[in-house]
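1. Next comes the sequence, and after it the predicted model I'd like to discuss.
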Amino acid sequence: MYLNKQKGLSLIELMIALVLGLFLVAGVIQIFLGTSQTYRLTGDIARVQENARFALDILARDIRMAGYSDPDKGEILPFFAVASADCPNSDDNNCSTNAVDANNSDILAIMFDPINDTDCIGNTSGIDEDDVIINLYYIDEEDGIASLYCRGWNRTDNSWVGAQQPLVDGIERMQILYGVTNTSGDAIQKYVNKDDVDDWTKVRAVRVGLLVSAGSPSGSVERKTRSYTVLDSGKIDITDNVNRYIYTTTIVINNSSSDYI
């Protein structure tokens, strides 16, 4: 008598193998998705940090030089343009520190005689050795991406040096506070916004606050409402899936006489 040997798999064994295979595939997919999400989030955070560093470096460089002029010329310049006579409203840009931009961010108009005869974009055309330049920093948007913009105003010739240019993407909000001294010394007594500066000659330092993203229209985090407060901005509510961080720094104006922050 001969026994029939089993050939192949039974239906039950095949179903069990398929189920186990599906579990393995699902696990691999889950690991892949988690790794991909982590990679995107890490990349976004790195870009946010890079954008913030570039923006703060650019602003700090000019703020330190505010009010500079060649000592041989004997001219004392204001640190910032706050009067329409220095930086009139034209070409849809109010070139004045007293203004706010379309994003309700502060505008920073830094005045000095540049050593290299260039504006904040690097333009040299039309800038002579003795010209006083006002670098206007503000936030604007293009294609849904907010950026730190700059444009140079030639106060000597009363003309724009060139067209506006974005410097750093992902800068969504900029708030400025000014460190002012009292009448008896140079020690900074308080930091106030532009509306509370009574005497601009008493400004000794500038505190900058930035709300920074990776500069992409979509992010890598859960979509929900997040709240931010940038210096004196008040509560800012934004609903999307974009990861943002707040960065602040304080810069002493080198051409002031203060040794204190």
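-> Thanks, I have it.

2. contacts and neighbour counts: CA atoms only from here.
-> Noted.

3. Provide a list of residues in contact with the residue nearest to D130 when sequence neighbours are not counted.
-> In space, and not counting its chain neighbours, D130 is closest to D113: 7.2 Å by C-alpha to C-alpha, 6 or more residues apart in numbering. Residues near D113 by C-alpha atoms under 8 Å, 6 or more residues apart in numbering: G67, Y68, S69, D70, D130, D131, V132, I133.

4. Below is an additional structure, to be compared with the one above:
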Amino acid sequence: MKQKGFTLVEMMISLFIGGLILGGVMFTYIGMKVTTKDTMTIGELQESGRLAINIMQRDIEQIGFWGTYYDDSFTAVNTDTLANPGTDCFEGLNNGSFPDFATASNFRTIYAKVAGESKELNCLNNPIKSTDIIQLKFLQGKSLTVNTVTNETQADENYFVAEQEKAQFFRGTVNAATLNVNATVWPYSHHVYYLSEQTYKVNNKNLTVPALMRKRLVGGSINTETIMEGVENMRFVFGLDTNSDNRVDTYRSIQDMKYTDWENRKGILTVQVFLLIRALQPDPGVKIKNQTYTLGEDEDKRVLTFTDNFRRTVFTTTIRLNNVGSNLWRI
């Protein structure tokens, strides 16, 4: 019996249909791959921004809390202080890690400035220019138990011993026998957050990325820590109470802040934080031309324009200083 095969036309039609199906599958695969990559990049941006804000928020919220110490200022009469480290972060009067009684100004527990020089606050080398720097001094965690404080304190850490009208900054192991029965002991911290470019080697190539950095007081020295890569710009706006009604009356950028604003323990009630987060590596599939990002809505708002292949997003939040205001924290 004579068998029949496919004709040339039938084979061409079959190949054409098969090609369409294969092309559709490949197109779907490529689309899903691109979508997955985009989703991962956006997720990384979201996670970086969220973590960076959360880390700074924990510190900022503690400003103004001094345990059971109730005086409005630190003086030579009511406070025992420590010498500031030689590599300390400071600028202006009474703005080091510990109170300085040689000056008449109040001890600054929060301070900020815009980076403009290759060295800022005596301790920051090559911060990214036109980005903000914030300096914070606060008590961390919960108070240590007085009866067991000798075992709970460490030789290379700093502490704050609080009584109602007496304060002491202390480094090292605290002797419980020397403490008043009503005293409370707290870990003491001095942090400075800023942005700097960091270089890493990836696949034998140098990759330079912006990063959120932190200077941290450890014992009698200042250590440097990388907090989060990808933070490209940072800005702060401060909400002030100017008439002691415990409400924000005005918002001021760093450029508008006066030295008296920094020294007023009751003045700054909120801090608005603006972060511009950037992907660590460029995306060839993204072509950005004159893309504008705005940090803030005030007169001094920072407007940034980019033409490159990096994905970016802006994060913002307002942090309340719970322990500052016309009624200071009492426990």
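-> Looks like it came in fine. What you are looking at is a predicted structure, and each value in this text was computed from that prediction instead of being measured.

5. Nearest to F32 of the first structure, out of the contacts of D113 of the first structure: which one, please.
-> Closest approach between the contacts of D113 of the first structure and F32 of the first structure, by C-alpha to C-alpha: I133, at 53.1 Å.

6. List the residues that contact the residue most central in space within the first structure.
-> In the first structure, the residue lying closest to the centroid (C-alpha atoms, centre = their mean) is I171, at 3.2 Å. By C-alpha under 8 Å, 6+ apart, the contact list for I171 of the first structure reads N51, A52, A55, I139, A146, S147, L148, L210, L211, V212, S213, G215.

7. so where does the last one fall, helix or strand?
-> The one in question is G215 of the first structure. Under the criterion DSSP states H and E, no helix or strand holds G215 of the first structure.

8. Counterpart of F6 of the second structure over in the first structure?
-> When the two structures are superposed using TM-score structural alignment, F6 of the second structure falls opposite L9 in the first structure.

9. and that match, how many neighbours?
-> Neighbour count for L9 of the first structure, taken as other C-alpha atoms under 10 Å: 10.

10. Doesn't A83 of the first structure lie inside a helix?
-> No: A83 of the first structure: not assigned to a helix; according to DSSP: H, G, I helix; E, B strand; the rest coil it is coil.

11. Report the separation between the counterpart of it in the second structure and E120 of the second structure.
-> Correspondence of A83 of the first structure to the second structure, assessed by TM-score structural alignment: G92. Applying C-alpha to C-alpha, to the nearest Å, the value for G92 of the second structure to E120 of the second structure is 12 Å.

12. V231 of the second structure now?
-> 19 Å.

13. What of I53 of the second structure?
-> In this structure, I53 of the second structure and E120 of the second structure are separated by 22 Å, where distance is defined by C-alpha to C-alpha.

14. cool, G96 of the second structure as well?
-> Here the distance between G96 of the second structure and E120 of the second structure works out to 13 Å (C-alpha to C-alpha).

15. and the two? which has more neighbours close in?
-> Summary of the neighbour comparison: G96 of the second structure and E120, criterion other C-alpha under 10 Å, with G96 having more neighbours (22 against 19).

16. For the first structure, which segments count as strands?
-> Listed in chain order, the strands of the first structure (DSSP state E) span residues 89-90, 93-94, 108-112, 133-142, 145-154, 159-160, 165-169, 171-181, 188-192, 203-212, 224-228, 236-240, 245-252.

17. Any chance of the ones you listed in TSV with distance to L14 of the first structure as columns?
-> Listed next are the strands of the first structure as TSV, based on distance: least, C-alpha to C-alpha, whole Å:
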stretch	distance to L14 of the first structure
strand 89-90	77
strand 93-94	72
strand 108-112	71
strand 133-142	57
strand 145-154	54
strand 159-160	77
strand 165-169	55
strand 171-181	57
strand 188-192	74
strand 203-212	54
strand 224-228	45
strand 236-240	46
strand 245-252	52
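
18. Just name the most buried of those.
-> Comparing the strands of the first structure on average neighbours per residue, with mean count of other C-alpha atoms under 10 Å, the densest one is strand 108-112 at a mean of 28.

19. That one vs the second structure, average offset?
-> Between strand 108-112 of the first structure and its aligned partner residues in the second structure, the average distance after superposition works out to 1.0 Å, using mean C-alpha distance after the TM-score superposition for the first structure.

20. Kindly name the residues of the second structure that line up with that strand.
-> Residue span in the second structure matched to strand 108-112 of the first structure, by TM-score structural alignment: 134-138.

21. Likewise for stretch 57-69 of the first structure?
-> Using TM-score structural alignment, stretch 57-69 of the first structure corresponds to residues 54-66 of the second structure.

22. Buried residues of that stretch, list them for me.
-> For stretch 54-66 of the second structure, the buried set under the neighbour-count rule, 16 or more other C-alpha atoms under 10 Å, comprises M56, Q57, D59, I60, E61, Q62, I63, G64, F65, W66.

23. now the end-to-end length of that stretch.
-> By C-alpha to C-alpha, the extent of stretch 54-66 of the second structure from end to end equals 22 Å.

24. would you list every one of the helices in the stretch 1-150 of the first structure?
-> Chain-ordered helices for the stretch 1-150 of the first structure, with DSSP state H, counting those that start in this stretch as the definition, fall at 11-64.

25. Thanks a lot, see you next time.
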